[in-house]
Structures are given as structure tokens and as C-alpha cells.
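Please work out how this folds:
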Amino acid sequence: MTSIMWFRRDLRLEDNQALAHALNNSEKLILLFQVNPKQFLENSINQQAFFASVAHFRKKVNQKLHLQILYGEPLDCFNRIKKEIPNWNHIYFNRDECGFGFTRDEAAKIFFRQNEIAVHDFLDAHLHSAQEIKTLSNDFYKVFTPYYRNWLQRPKPQPIKVAMDQKKMVSATLFPEDEKRFSDYLTTLKISPSTSVGQQAAKEKLNQFIAKNLSDYTENRDIPIKNATSHLSRYLRTGEISIRTVWQAVQEAEDSLGKETFQKELCWRDFYTMIYAANPQQKEQPIQKNFSFIQWENNEEQFRQWKDGLTGYPIVDAAMRQLKETGWMHNRLRMIVASFLTKDLLIDWRWGEQYFQQMLVDYDPASNIGGWQWAASTGTDAVPYFRIFNPTTQSKKFDPSGDFIRHYVPELANVPDDLIHQPEKMSAPQQRMTNTLIGKNYPAPIVNHQLARKRAIAAYEMSKDWAKSNYE
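Next up is the predicted model:
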């Protein structure tokens, strides 16, 4: 009996549900990673970061075993394998529950059934499946707090022991041309495969967070300059660390308010996956149909200024430059820049979501789409449309001394604390003294927040009125 272990976003040999079951139930096992040509074409920071992790995983696996690389659409790849290995009759993988991954898996299952290949798929990326936690009336939750209460009281899965057995592994390279094509692609990556990737790096990040930042997480998590968040999102996205391993490590830590708060953050991952599974069109359409008729301004020049960190709002500019420089952005800042794009600039949230998809090394479809719909007030349990972040107020609250701003916006390095959040208020002599010339080496605000706020509220209310007349 020959089986395949199909790796996707579970790039680890430890605590891996599908791999553990495959090893326990197979006579011969092929370790497989399939590369979709569309991923090569995209060549975004997101994809480069993901393939840097794949490259690291492949290198580690190939030290003792062999990870087969196949290039092509999934069904084409499986057809080739079936012709090469006629006695292949079992496949193991950790399932995706929403988005592209879900669609891919459903199509693959049809092929497997037609070819009499037994499918063994497992929940691995989350603590609870998208279908597991529902209301008393068996509906999907729409509000986070009651979902969290239900989620918290349920037992959590424990890490899985994987008993590696080299004798079962197929070590011969099945498709050398595909392997060469992948190796050639890796030479084009701007992100090095050695840059903080892999199981060991993920474990070190987890241990460091628990030792240094977990207990004070509640107080410090919203302050970007303190860098007090876990930075585990990248590794959870690629599966270089298991969510079960993270949960167990957190549970073993001393009780604290920070521990409780971080548990809630882990729950958001499951919540947003559930929301995406319940609303499969949410990447293209607002969940709240009342806001389907918003007349977005979609000013392309202002969108470019937002992407480049040239809005004249220092906290927004610092955040966007952090994203461009590092491929990551602090969560509080993600909320601020999303609110600014959708409410202050009145630019379609889908533009921002797609840009984050390209730029984030920790891009997770369910969480990213959910976060953008939350900020745009179009999603489930979203911020009310009339509650609009004031970027200056947010800046003063979460970067009071301006240290984070100065780090990413060096044009403002000499601006005093009392003016760092609104440098346009400096007098001409102050601008010359600080070498910050508004309109020359740092822009004036591209919109007036108070006027933009009124415009946004009017646009949302008009959409509600149109929806009422169209849907009734």
C-alpha cells in the first residue's frame, strides 16, 4: 500500500495530524509538496516569504528523507503521480476549511474518489473546526464574545506525537524536472530561506514571547515600539509551528491577565475562519449587504500615498513603511491604517485587503479579510460605521513619545514630542530648525480628518438608504 502525505501550510515534521496518521497506517509513504504555477507568477512578498519557508522545510526534510516537489495544477500533478505509481491508493493531508484551499481540496477529493484513492483529511491549523462551534439554534455565530465563551469552555486538542520511520519513506526523486524548476525559482527570492524560518525559529519565538512578554501582554500589546506581541502569526500561517503546541505552552505558563488576553487572540483565528466558511464570498462582497452601495472615492493617487507612507499622518506613514520594510505590521497599526484608508480616504476596503495580501509575510486569508471587513464596518461584529478612528488621537495614545514614528519616518527625527503627531502645526522657524519642511520633505495631511469623517458617514448612510429601497 503506497500513500502520499500532501504538505501545504503545515511545514513541520512534529505535531502534524496528517503525517502522524500517514506514518501509522502506511506501508510506503511519499512526502509531497505541490507548487501551483499561479504562485510563481504572483511573486509577491507574501509568496516569497511562504516559499522561503518551503525551501527551509525541504532542506531539513532532505537531510534524512525526501520531499517530492511537483509543479503544476493539483489535478494534473495527481494524474502524473497515478501514472507513475499505479498502486497509490491513500492520501493524507490537513484540510483547509475556507477560501481557495477549501475549493482546491473539494476538487481534489472528486479526483481521488474517481481513482479509488482513499482520502484521510484532518483538522490541524486550528483548535476548533469552522463547523464545530455554533449557536443553540445550530447557526454560525456572528458576534465574537458569545463565540469566545463557547470556545473557551471546550477541551483543546493536545500535541500529536509523530513516529518517524525512514524505512517507509520513498526516497527516489520521482519528477527531477519539477525539482529543478523549483530550485531555480528559489534563486530568484528576495527573501532568504535562512531568514527566521523553520520549526526551530518558531519554537524560539514562542519561548521568548512566553518568557518576556506574555504576563504583561495586555498592557503592552497595543504599543508598537515595545514590540511585545508574539510574532507567531507568520509561523502559524505556514504551519512551522502547531497551534496545539502554542496553546499547550501558553497553558503551562503562570496565570496572568496577559495569558487570558492572548488566549482570546488565538480564538480570533478560529472565529474568522468560521466566518469565512459561513460567508465564502466575503473576499469579494461585504457581509453586511446594507453597505453594498457605498460610493467609494477610490482616488488612485491617494491610494499610492497611503501605500508609500506619504499621507501626512505620521502614525499611518510609519505603519505603512514598517509594512514595506519588514513585511509585517503591528496589529493596532493594521486597524489604524485600515480605518484611515476606508473612512478618511473612502477607498474600497478590497483594495487594502489585496495590498496586504501581497505584502504580509503572515498573510492569512480569513484573518486578513475579516480584519478589513471589521475596519470598514462591512463585516460581522464590525466596528460601527460612525465610529471612525482619529489617526492623531490614536497616535498620541499608542505612540505618545513618537519613538515608533521617528524610527520609520526619519524626516521627523528632530520634531519635538508635542508636535510629532501633527508636524504640520510647526511654525516656519520650527520647520527649518528640525529640517522638516512640510510640503517639501514631508507631506501635509492629504485629507482633513474631520471633513473626511463627515463624508464617510454620509456615504455609509446613503448606502443603507439605497439598500433599504432595493431589498424591500
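
rest of the way, CA atoms for contacts and neighbours
Will do.

contacts for the host helix or strand of residue 18?
Secondary structure from DSSP states H and E places residue 18 in helix 17-25. The contact list for helix 17-25 (C-alpha atoms under 8 Å, 6 or more residues apart in numbering) reads 3-5, 13, 29, 92-94, 120-124, 160-165, 168.

Which of the residues you listed are buried, as a PyMOL select command?
In PyMOL, this line selects whichever of these come out buried by 16 or more other C-alpha atoms under 10 Å:
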select buried, resi 3+4+5+13+29+92+93+94+121+122+123+124+160+162
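
that's a strand at residue 293, yeah?
No: Residue 293 is assigned coil when assessed by DSSP: H, G, I helix; E, B strand; the rest coil, not a strand.

Spatially, which residue comes closest to it, not counting chain neighbours?
Residue nearest to residue 293 in three dimensions, not counting chain neighbours: residue 463, with 4.7 Å by C-alpha to C-alpha, 6 or more residues apart in numbering.

What are the boundaries of the helices in the stretch 51-200 of the chain?
Along the stretch 51-200 of the chain, counting by DSSP state H, counting those that start in this stretch, helices occupy 74-84, 99-114, 144-153, 176-186, 199-212.

Next up, the contacts around the residue nearest to residue 293.
With C-alpha under 8 Å, 6+ apart, residue 463 has these contacts: 290-295.

Which helix or strand contains it?
Going by DSSP H and E, residue 463 is part of helix 449-471.

That helix: which residues count as buried?
Buried residues in helix 449-471 (16+ other C-alpha under 10 Å): 449, 452-453, 456-457, 459-464, 466-467.

now these in CSV, with distance to residue 36?
As requested, the buried residues of helix 449-471 are exported to CSV (distance: C-alpha to C-alpha, whole Å):
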residue, distance to residue 36
449, 43
452, 42
453, 43
456, 40
457, 42
459, 40
460, 39
461, 43
462, 43
463, 39
464, 41
466, 42
467, 40
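
Wasn't residue 374 part of a helix?
Yes: assessed with three-state DSSP, residue 374 lies in a helix.

and the nearest residue to it once chain neighbours are set aside, how many neighbours?
Nearest non-adjacent residue to residue 374, counting by C-alpha to C-alpha, 6+ apart: residue 382, 4.2 Å away. Residue 382 is flanked by 19 other residues according to other C-alpha atoms under 10 Å.

Please apply the same query to residue 51.
24.

for residue 38, same thing?
Neighbours around residue 38, by other C-alpha under 10 Å: 10.

Check residue 6 too.
With other C-alpha under 10 Å as criterion, residue 6 counts 21.

ditto for residue 245
As a measure of burial, residue 245 has 18 neighbours, counting by other C-alpha under 10 Å.

helix/strand/coil for it?
Assignment for residue 245 (three-state DSSP): helix.

one more to put side by side:
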Amino acid sequence: MEKISIFWFRRDLRIEDNHGLFQALNQSENVLPLFIFDKNILDKLENKADARVEFIHDQITLIHNQLGSKGSSLLVKYGDPVTVYQELLSNYKIQAVYTNRDYEPYANNRDENIAVLLHKQEIPFHAFKDQLIFEPGEILNGTGEFYKVFTPFSRVWLSKFDPKKIEDYQPMHWKNLLQTTAFDVPTLKEIGFEKSDVSIPSKTADEEIIFHYNETRDFPAKNGTTRLGVHLRFGTISIRKLVLKASELNTTYLNELIWREFYMMILTYNPQVVNQAFKPAYDRIPWRNNEEEFQAWCEGKTGYAIVDAGMRELNATGYMHNRVRMIVASFLTKHLLIDWRWGEAYFAEKLLDYELASNNGGWQWAAGTGTDAQPYFRVFNPSSQQEKFDKNWKYIKKWIPEINSDKYPKPIVDHKFARQRAIDTYKSALNQ
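This is a model prediction of the structure:
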């Protein structure tokens, strides 16, 4: 039986500046690179033309070809990870498994199960930090507890951040890859999916956009954001390289990357936030959950132009501008009093850059239920937000061509009435 070590790709779909791959090739010989299309995740996706799955498949094919040029190959499996590892254990004498850490509850549970399986065979499971600069547990307050407010968290983050200490994990020992004939990569169809007509943004970090980010980021009609979220989500770019660039060019953009780490930390210490409010009292809110109004929100037919433009952009492209995300989330939870979990689930289904920690954190922020959230009595006025950030209606006209015609619906709720209803409902629930 052939002796090998395994490097397991997950949310790190690149061969350059990959910490776990670097360690595997430095510490082991005959490293077999592995990727598993996890059926536990894929089977829950209802859209079989999901652009994210096609994107992953494209990146896996790219890595497969890159490794092929080095005399090796990528073993690609479709199935339950525990079952896949049981099969590998019967085919190879595995010396060690290397990977990069993931922080979501499902991933933690999956990795624990794999580690236990390997431990029974006395096989070490090595996991490394790769998708964050500071992991949960590295930024704590004076009493050793996690921060519940972003500003002090970011202050400590910045005080600990030293660009000179950011390592570049360029794998050098390619000779330690398992030299093998090419494995077959299953087709999209073989894993139950098909091609999508949604395109993926470029992974090039546009320095001009980053440099002017603080000036342009709030205006959805401008090309003022990097659109790199999907690449951070799947690790096709290195967070270390992006943070270094941000620290040189724009502190506002760097701040956004710190928010990502803040929410990852919140999720790690509070896994219950996936299904519950971070502030338990807010689970008492009696959501109206009107299904017709939710459908109107999903389809971009609420009669509030900035809300509808955002939802139509999301449905067509898998992307929504960040300022507009806040507006549509506030509208759903405050104006319509629809449970933030409904909106969070819809975004999870549609967003190319969907990341559990940030999506959950953003929705709970908008609903007032989360850590460091906007207060419940702050209710965005969609009309004033539109006046502020899309004054010339350029963004709105792009997504709502019928905006000034009889075909465009009247507002489904009056702002003044909805605002007061939201404040009264929250106040009543919280005073119980």
C-alpha cells in the first residue's frame, strides 16, 4: 500500500500563498492533493445552476491542471467527507493530513469527525490559519473574553497588525507532491449541477478602486467596490496579500476586512447566532411574516425604488452593493416586520459572496438583534437613502426600466406608519 500524506483543499482554492499546502510540502513527501465536493452542502442547494458550484468546479479544474504541470494531480471526490476518508484509508497508508482551518459550525463538526477517524489510526490532522489574519482567540479583551463591539476589537486588531510579520507561504518543495497520472475531475453534471448564466467578478484587486474606496463605496451606480467577496469566500485570493494592499492604500477598505474577522470571531464564540438573535431578548419580537409582502421584497416589487433595484440586481447577478444590502435588510425587518432569518436565508441562496459569519452578522446588525447592531429605533428611510446615494436615479433606472410608468407598483406600506409600527413592536417586545 502506497505511503502518502494528504493536503485537503477547502476554502483555499489556490496553490500560491497557501499556508496548509506550504506546510504539507515542507513536512511530507508524496503529498496527495484532495478536494471533496461535499454532498452534505451541495444536496441542500435547490438551484442546480448555482454559479458558486460552477465557480468552484472551474477553480478545481484550474488547480488540477496546475498540479498536472508539476507531474502530480488533484484527487476530486463527491460524497460525504467521512465516507471519502474511510475509502482513502483502505487504499493508502496515510501518514498525515494537512488542511487550512474553517470556522463555520458545520466545518468545525466535520473536521472533528475526520480528526477522530484519523486519530483511531494514529494519523495526525494538521490544520493551519489561512483565511484570516487574526483567528478567533487572538484578539481578546483585558479579561480574556471576546469583544462584543467592533470599535475596540478593530483597535486591538490594528495594534497587533504588523505588515512586516505577514508571511508569504509560497510552496517551494513541489518535488514532494505525489507523482501520479492524472485523476479524472467529475463533470458538473456528475455532481448534479449544470452551468449558470451568472458571471463571476474578476479576482484582480483593482488598486485604483481600493485607493478611492472611502469616496466611492456608498454609491451603487459607481464602480466603487472591489467585488472580491466571492474570491475571499473560496480562497482564490490570499487574505494576506489583500490586507497588505489595503493597509498601504486605504484604511476604510482595511476596516471592511477587519469587520469580516470580527463576525467570524462572533460566530465562533456564539454558534447559536445561526438560528437565534445574538441578543436573546430580541427573539421575543412578534414578526408579522406576511408571505405576500416577502415575495414582493424578493422580486423587487415593493414600490420603494432603491429596495427594488437592489433585489433585482441580486436576482440577476448574485451580487448586491453593500450600501443597498443595508437598506433592503432594514426595509424587510423594520418596514415589513419580517424575520431577519427569512432575509438571511434568501441572501444565502442568491449571493455569490455568501459567507455565513458576515451574512448573519450583517442581517442581525440591520434587524437590531445582533452584536454592535444599529438600535431598533433607527429605521432607514428608503427615500432619503436614495436621495443621498443615487440622487440621479442612475442605479435605479438600470434595474427598474419601468420606474416612471404605470407598470411600477405603488409602495406596499407607508414609511411613516411602518417606522412607528416597528418602533412600537420592538419596544413592546423588549419591555416584556
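
circling back to that earlier point, what residue of structure 2 takes the place of the residue nearest to residue 374 of structure 1?
Counting by TM-score structural alignment, residue 382 of structure 1 corresponds to residue 373 in structure 2.

wait, that match sits on residue 366?
Yes: counting by C-alpha atoms under 8 Å, residue 366 is a contact partner of residue 373 of structure 2 at 6.7 Å.

Alignment lookup: residue 404 of structure 1 to structure 2.
Per TM-score structural alignment, residue 404 of structure 1 is aligned with residue 395.

looking at this, that match is in a helix?
Yes: with three-state DSSP as the criterion, residue 395 of structure 2 is located in a helix.

wait, doesn't it sit right on residue 309?
Yes: assessed by C-alpha under 8 Å, residue 395 of structure 2 is found in contact with residue 309 at 7.2 Å.

between the two, who's got more neighbours?
More neighbours surround residue 309 than the other of residue 395 of structure 2 and residue 309, with 26 against 21 (other C-alpha under 10 Å).

right, and the secondary structure at that one would be what?
helix.

OK, contacts around the closest residue to residue 35 of structure 1 other than its chain neighbours?
Excluding the flanking residues, the one nearest residue 35 of structure 1 by C-alpha to C-alpha, 6+ apart is residue 71, at 4.8 Å. Applying C-alpha under 8 Å, 6+ apart to residue 71 of structure 1 gives the contacts 34-37, 77, 178, 181-182.

Show me what residue 416 of structure 2 lines up with in structure 1.
In structure 1, residue 416 of structure 2 lands on residue 450 (TM-score structural alignment).

Look up how far residue 461 of structure 1 lies from its match.
Remark: distance between residue 450 of structure 1 and residue 461 of structure 1 (C-alpha to C-alpha, to the nearest Å) = 17 Å.

mind listing the helices for the stretch 301-450 of structure 1?
Under DSSP H, counting those that start in this stretch, the stretch 301-450 of structure 1 gives helices at 314-326, 331-339, 349-359, 365-375, 391-398, 403-408, 428-434, 449-471.

what's the closest of these to residue 150 of structure 1?
Closest approach to residue 150 of structure 1 among these (C-alpha to C-alpha): helix 365-375, 19.7 Å.

mean shift between the closest one and structure 2?
Taken over the aligned residues, the distance from helix 365-375 of structure 1 to structure 2 averages 0.3 Å (mean C-alpha distance after the TM-score superposition for structure 1).

Run a quick neighbour tally on the nearest residue to residue 140 of structure 1 once chain neighbours are set aside.
In this structure, residue 140 of structure 1 finds its nearest non-sequential neighbour in residue 134, 5.1 Å apart by C-alpha to C-alpha, 6+ apart. Neighbours of residue 134 of structure 1 under the rule other C-alpha under 10 Å: 17.

what does residue 134 of structure 1 align to in structure 2?
Structural correspondence for residue 134 of structure 1 with respect to structure 2 (TM-score structural alignment): residue 140.

Same check on residue 229 of structure 1?
Using TM-score structural alignment, residue 229 of structure 1 sits opposite residue 225 in structure 2.

Now check structure 1 for the residue matching residue 104 of structure 2.
In structure 1, residue 104 of structure 2 lands on residue 98 (TM-score structural alignment).

Please disregard the earlier target; I meant residue 18 of structure 2.
Residue 18 of structure 2 maps onto residue 16 in structure 1, by TM-score structural alignment.

Its match reaches residue 10, doesn't it?
Yes: with contact defined as C-alpha under 8 Å, residue 16 of structure 1 counts as touching residue 10 (7.3 Å).

follow-up on the earlier one: and the helix holding residue 18 of structure 1, which residues are buried?
Result for helix 17-25 of structure 1 [16+ other C-alpha under 10 Å]: buried residues 17-23.

and if you look at stretch 28-44 of structure 1?
28-35, 43-44.

Pull up the gap between residue 371 of structure 1 and residue 45 of structure 1, please.
Applying C-alpha to C-alpha to residue 371 of structure 1 and residue 45 of structure 1 gives a distance of 20 Å.

Mind checking which of those two has more residues around it?
Using other C-alpha under 10 Å, the more surrounded residue of residue 371 of structure 1 and residue 45 is residue 45, with 23 against 20.

What is the neighbour count of the closest residue to the more buried one other than its chain neighbours?
Nearest non-adjacent residue to residue 45 of structure 1, counting by C-alpha to C-alpha, 6+ apart: residue 359, 5.0 Å away. Residue 359 of structure 1: 23 surrounding residues under other C-alpha under 10 Å.

Mind telling me what residue 359 of structure 1 corresponds to in structure 2?
Looks like residue 359 of structure 1 aligns to residue 350 there (TM-score structural alignment).

Check the gap between residue 82 of structure 1 and residue 203 of structure 1 for me.
Residue 82 of structure 1 is 37 Å from residue 203 of structure 1, by C-alpha to C-alpha.
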